[in-house]
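Asker: how does the following fold in three dimensions:
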Amino acid sequence: MSRPPKALAAAAALTLGLTACAGSDSGGEPADGSSSSSTTPPTESWEYVTEPELSPPVIDVRTDEEGAVLGEEDTYAAIGPKDEDKGSSMVGSMLVDSAGEPVWVLDATEGTQADLQVQEYEGEPVLTYWEGQAVVGVGEGEMVILDESYEEIARLGMTGDLDTNQTDMHETRITEDGTLLVAAYVPAEADLSEVDGPEQGWVYEAVIQEIDLETEEVLFEWSSLDEVPVTDSQYEMPDGGGTEEKPYDYFHINSINFDDDGELLISARNTSALYKLDHEKQEIIWTLGGESSDFEVPEEATFAFQHDVQRAEDGTLTLFDNANETDHTSRGLRLDVDEEAMTVEMAAEYTSDDERQADTQGNLQELENGNVVIGWGQHPAYSEYTADGELLYDASFGGGTSYRAYAVEWTGQPTQPPKAVRQDGSVFASWNGATEVASWEVASGSDAESAEVVAEGERDGFETELEVSDSDLGEYTEIRALDADGEVLETAEVSAG
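Answerer: Predicted coordinates for the structure are as follows:
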């Protein structure tokens, strides 16, 4: 196993992190996670003897203060490293422990992945992520659901007049009512003459669905062109855009959540606006921000090209402000919104000391204790703050991007057994996704029944090296994964390296 020096990892994280944000067009960045014309060298990554095909990024935990949930032993960061042209060492999904060590790594077999999180499905905790093809921030794919053994149990997505594989990456949310909130970018004809496009033009229309997971019935459907004109877009018409081959992404839906009164809150990046939708009437109640705002928004509360609007426990609205074309850098934002007086005040903001600018992607997750986690999207980092903005935890993965980042609780015991390889006087052991492993034992003998322990040690990150003398090894050697009580979770035969 090759473990990169932490000092080099920190330097690489700083240099590549700045490179990932430098040179991005403000409002002109076409959409989330799109490719740039230049290519950033890959960030430093782990190399494993037992899992040579995996190359997760080295994560540098720069800040870990008391009170950080991400710093707790039973909490993991869920991220989705991608965009190799921006320096990512992999494309896929990861669970990462408090020290920044990978716990579970999944490479995308084709296309890309996004939005790894823990949700509840049919009464059980599950891992979910989006998988599919993404071009210029527009995705076509499906939501994948894995159980605690990492076995795939379902693929979900759009229904009705749309195919499941038309599901976009930006939101795949299972609700407490056993429904699914998803969206699609559907090509539609539109007059674009007022936005420097063709009169007989084409746009990506946002279509939102709420689907009953048991019956697959569409309970709610809303389409952006019915109420939001193309003239509300703040996204500049690209060269050759607005055609059937290259539809104009005028709206760019990127989050859907229920409000606490049963209505829906959505965010549209390219109109720089939040919308509240009437669930029964399936129409807009109000618009906050952008060209057609129903609210008075003071300068300090102004946001642009934002992501991930949600209603917080204290009644405020939270979001990630990408802040393209503004006089401030990207930030997490908490807004006090008076829906009767139609006024907005900034309640809190969550900023970085290094003035991170993430033109695309990002999220804000409120935790049960009131802390907030910020996924910095295009900037390869995630952070945790107190409710009033004190930084508690900060980690960088050097290069690439991650659409969102979450703090999650998860218990995993894979169906697949551990992997162990004997090489250069040591046995290397790993068990991708196993969260309960506390230590390892190497046992050897003439066969499995006669095998006795010849080496042992505490789990040391994703892969653990156990030194073993050749003279202690018999014809048969196995690795044993033990939990905190010393009970054997699983065994596997050691292979020769």
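Asker: going forward, measure contacts and count neighbours with C-alpha atoms only.
Answerer: OK.
Asker: quick one: buried residues of stretch 430-444?
Answerer: 430-435, 437-444 (16 or more other CA atoms under 10 Å).
Asker: for stretch 382-400, same thing?
Answerer: With burial defined by 16+ other CA under 10 Å, the residues of stretch 382-400 counted as buried are 382-387, 389, 391-400.
Asker: distance check, residue 490 against residue 369.
Answerer: Distance of residue 490 to residue 369, given as CA to CA, to the nearest Å: 35 Å.
Asker: for these two, indicate the residue with more neighbours.
Answerer: residue 490 (17 against 10; other CA atoms under 10 Å).
Asker: got the contact list for that one?
Answerer: Residues in contact with residue 490 (CA atoms under 8 Å, 6 or more residues apart in numbering) are 417-418, 480-482.
Asker: list buried residues within those.
Answerer: Among those, those scoring as buried are 417-418, 480-482 (criterion: 16+ other CA under 10 Å).
Asker: excluding its backbone neighbours, what's nearest residue 322?
Answerer: residue 330 (4.6 Å; CA to CA, 6 or more residues apart in numbering).
Asker: residue 234: which of the buried residues of stretch 430-444 is nearest?
Answerer: Each of those was checked against residue 234 using CA to CA; the closest is residue 433, at 42.4 Å.
Asker: can you tell me the SS state at that closest one?
Answerer: Look at residue 433: counting by DSSP: H, G, I helix; E, B strand; the rest coil, its state is coil.
Asker: contact partners for the spatially closest residue to residue 338 that is not a sequence neighbour?
Answerer: In space, and not counting its chain neighbours, residue 338 is closest to residue 344: 6.3 Å by CA to CA, 6+ apart. The contact partners of residue 344, by CA under 8 Å, 6+ apart, come to 295-298, 301, 335-338.
Asker: let's compare: structure for the following, please.
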Amino acid sequence: MVSPVTSIASIIIIFASIEGIFIRFAASQNQTILEKTGADLATFVSRPDLKPPLFNITVYDKDAASPGYWFLATYTSLTEPPQRHEYMPYQIGPHIFDNRGNLVWSGSVAFNQSTATDFKVALYDGKAHLSLILMPNSKRCNDLAGCGFILDDAYGLRLKFPMAEAPDYPNMHEFRIINDGRSVLLIVGMTTPRNVSDDQRPSAGLIGSNGFREIDIATGKILFDWRSLQHIEVSESMVEPTTHGIKDYLHLNSVDKSAKGDYLISGRYTNCIYKVSGKDGSIIWRLGGTKSSFTMDGFGFSGQHDARFLEENSTHTVISFLNNHAIESHATGNYSSVMIVALQTSASPMTAILLRQYNRPDMGLSRLRGNAQVLPNSNLFVGWSDNGYISEFTEDGRCVLEARFLSPRMTSYRAYKFNFTAFPKDPPTLKTYAYGAPNSTSLTVFYVSWNGATEVAFWNVYGSESSDFGSSKLLGKAPKSGFETMITVAGYVPWAWAEAITANGSFLGKTLSTQTALPLGSYFPLEQGDCGMGALRPTIDDHESHGNKFPAEKNEELSKAHQDQFHKIPDIRVQSWAPISIEVPLTIIVLASAFIACSAFCISRTRRHNKK
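Answerer: Sure thing, here's the model as predicted:
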């Protein structure tokens, strides 16, 4: 006989499970709403064409995090970007963000919304440049597909470098400029007919294999050419052929070069990191996989990415890599981590010792892609790939930065952190709008930005009666705030412009003249000689701006209002359906339902018992 207490407990558990289902459903709906409405993307008045992803920053220790910018190349698909429900023209491509997730530069327009990877700072021709890979894309920028790019500090194209020539095909993983900018490492793919033999089961098919090359940038000469099938057997692979019969047996995803001239490569599908001789291409040693050269001292890894040399001498080699602990749906561990490993190459047998391990902060798995970067201050910056998830650790393992995109709409294959100084050739952009009631309370709002400019500290804003700026007034000065700075001044400003100023007061650039937009249906007739700016109070006296000298002026009385009623500034609010917004009422409903059901059950039991 089941006791009433047991029955009540069962009912409560059932209802609690239903509540959990509803909450998870609400959370998924919230993500869908974010994506369909675009609330997960940034919006700028001065640059409505740019729609970079917004970040959710959960950890940020300003004092402990290293200075620098985040470099991510966002994408939704590695082939053709899918059509969106909303009109959002420039979302994907190379992007730079500051430590608070504010956009610094969007390269989406420059590369026509093409899918890019491995976006970072590289030393080329003695200066810091930007490098990236543009993926093959049949409908967007086809003439630039499958190439490595080098950009200068004005975001201008310095060099376009072909990633592969037929029959080989380009690879998204690596475009690494080395030797002070003289050569580049890249990975190529190839398909080869071959008898495949795995676990004593021979079959004919196609092998998807990899190679890597070191190429002289100036001449295009191939300095080193390596092919995996000549050195690594297919039997080392841990994966099965795909449904269309092609076996990607190695899946090479990184290549690095040591000071001694040897190479370090990572084979994701063999769960192995290889040291390759720079003389003859032979395998010097294997770490992991089925033929490891090392005794692993209490650790293991699988599906790894981004193997890098850190230190090397005659007895030891120290490397770093991202231990994904998973290959797509197959996981070999509970969470991903970055490993710093010391290899005792002079010992017999050779031993691998785990020096440090940095676990993914949310204790999740990066089933695809990712990278790790040791920073100049010994901090570690990690791109966990999915949803643009990034983190930064101090050397002793303390997480001082954790951030991810607001929604899973986009991802980034790798993420880096660098200092970078840029001076874009394109001018800043300004839009101005008038709001308010009569002239005594009217406002002009300035929205100003400069895509890619890193040295702007302040904005000076000016107003004039006409576009020729013959009588421009300095209206105010405001510190730069994020990508786009909003500045509000009293009164109606018919024409406006702004100039960018550095922290030490130097001029950087200025916008074109902009006519202020009026609310729909309104107008502002002016008296002769009155631009409606009599009430504007300059915050800077005696300002000189490269050919235009503006004497200090006394504040004037408010001029008589001649305008029709302006519309008020609209109160625009976005209401998102967050799980918490339904969690409390849903909990009350569930508990009330459980109480009613339990009460009815108990009453029914009591009545049956009394009848007996």
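Asker: just to revisit the earlier point, corresponding residue for the residue nearest to residue 338 of the first structure in the second structure?
Answerer: Aligning on TM-score structural alignment places residue 344 of the first structure opposite residue 352 in the second structure.
Asker: map residue 461 of the second structure onto the first structure.
Answerer: In the first structure, residue 461 of the second structure lines up with residue 442, judged by TM-score structural alignment.
Asker: could you do residue 216 of the second structure as well?
Answerer: Matched to the first structure by TM-score structural alignment, residue 216 of the second structure sits across from residue 212.
Asker: what's the local residue count around its match?
Answerer: Neighbour count for residue 212 of the first structure, taken as other CA under 10 Å: 18.
Asker: kindly report the same for residue 111 of the second structure.
Answerer: 18.
Asker: cool, and the one 10 residues further on?
Answerer: Residue neighbour count, defined by other CA under 10 Å, stands at 22 for residue 121 of the second structure.
Asker: alignment lookup: it to the first structure.
Answerer: When the first structure is aligned by TM-score structural alignment, the residue opposite residue 121 of the second structure is residue 118.
Asker: contacts only, for the residue lying closest to residue 430 of the first structure once chain neighbours are set aside.
Answerer: With CA to CA, 6+ apart as the criterion, residue 430 of the first structure has its nearest non-adjacent residue at 4.7 Å, and that residue is residue 463. Taking CA under 8 Å, 6+ apart, we find residue 463 of the first structure in contact with 1, 48, 50, 428-431.
Asker: write a ChimeraX command that selects only the buried members of these.
Answerer: The buried residues among the contacts of residue 463 of the first structure can be selected in ChimeraX (16+ other CA under 10 Å) with this line:
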select :48,50,428,429,430,431
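Asker: one step back: and the helix or strand hosting the residue nearest to residue 338 of the first structure against the second structure, how far off on average?
Answerer: Assigned by DSSP states H and E, residue 344 of the first structure belongs to strand 343-350. Once fitted to the second structure, strand 343-350 of the first structure is off its aligned match by 0.9 Å on average (mean CA distance after the TM-score superposition for the first structure).
Asker: what residues of that strand count as buried?
Answerer: 344-346, 348-350.
Asker: between those residues, which sits nearest residue 133 of the first structure?
Answerer: Within the buried residues of strand 343-350 of the first structure, the smallest distance to residue 133 of the first structure is 32.1 Å, found for residue 350 (CA to CA).
Asker: for the aligned partner of residue 369 of the first structure in the second structure, which non-adjacent residue is closest in space?
Answerer: Counting by TM-score structural alignment, residue 369 of the first structure lines up with residue 377 in the second structure. Among residues not flanking residue 377 of the second structure along the chain, residue 66 sits closest, at 7.1 Å (CA to CA, 6+ apart).
Asker: correct me if wrong: the one you found contacts residue 379.
Answerer: Yes. Residue 66 of the second structure lies in contact with residue 379 (CA atoms under 8 Å); the separation is 7.2 Å.
Asker: coming back round to it: tell me which of the contacts of residue 344 of the first structure are still there in the second structure?
Answerer: Counting by both residues aligned by TM-score structural alignment, their matches' CA atoms under 8 Å, the second structure reproduces these contacts from the contacts of residue 344 of the first structure: 295-298, 335-338.
Asker: got TSV for those residues, with distance to residue 204 of the first structure too?
Answerer: Rendered in TSV, the data for those read as follows (distance: CA to CA, whole Å):
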residue	distance to residue 204 of the first structure
295	27
296	29
297	28
298	31
335	29
336	32
337	30
338	32
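Asker: which parts of the stretch 401-550 of the second structure are strands?
Answerer: In the stretch 401-550 of the second structure, strands defined by DSSP state E, counting those that start in this stretch lie at 411-418, 429-435, 443-449, 458-464, 473-479, 484-490, 495-501, 507-510, 514-515, 543-545, 548-550, listed in chain order.
Asker: reformat the ones you listed into a markdown table and put distance to residue 158 of the second structure next to each item.
Answerer: Converted to a markdown table, the strands of the stretch 401-550 of the second structure look like this (distance: least, CA to CA, whole Å):
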| stretch | distance to residue 158 of the second structure |
| --- | --- |
| strand 411-418 | 20 |
| strand 429-435 | 25 |
| strand 443-449 | 25 |
| strand 458-464 | 30 |
| strand 473-479 | 32 |
| strand 484-490 | 28 |
| strand 495-501 | 26 |
| strand 507-510 | 22 |
| strand 514-515 | 32 |
| strand 543-545 | 32 |
| strand 548-550 | 35 |
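Asker: what number of residues lie near residue 351 of the first structure?
Answerer: Other residues lying near residue 351 of the first structure total 20 when counted by other CA under 10 Å.
Asker: which residues touch it?
Answerer: 330-332, 389.
Asker: then residue 251 of the first structure?
Answerer: Applying CA under 8 Å, 6+ apart, the residues contacting residue 251 of the first structure are 204-206, 224, 230, 233, 268-271.
Asker: redo that, cut-off 10 Å
Answerer: Applying CA atoms under 10 Å, 6 or more residues apart in numbering to residue 251 of the first structure gives the contacts 185, 203-206, 224-225, 228-230, 232-235, 267-273.
Asker: preserved in the second structure, out of those residues?
Answerer: When the contacts of residue 251 of the first structure are mapped onto the second structure and checked using both residues aligned by TM-score structural alignment, their matches' CA atoms under 10 Å, the preserved contacts are 203-206, 224-225, 228-230, 232-235, 267-273.
Asker: just the residues you listed: which are in strands?
Answerer: In this view, these that belong to strands under DSSP state E are 203-206, 267-268, 273.
Asker: grab the nearest non-local neighbour of residue 84 of the first structure.
Answerer: Here the residue nearest residue 84 of the first structure, using CA to CA, 6+ apart, is residue 400, at 6.1 Å.
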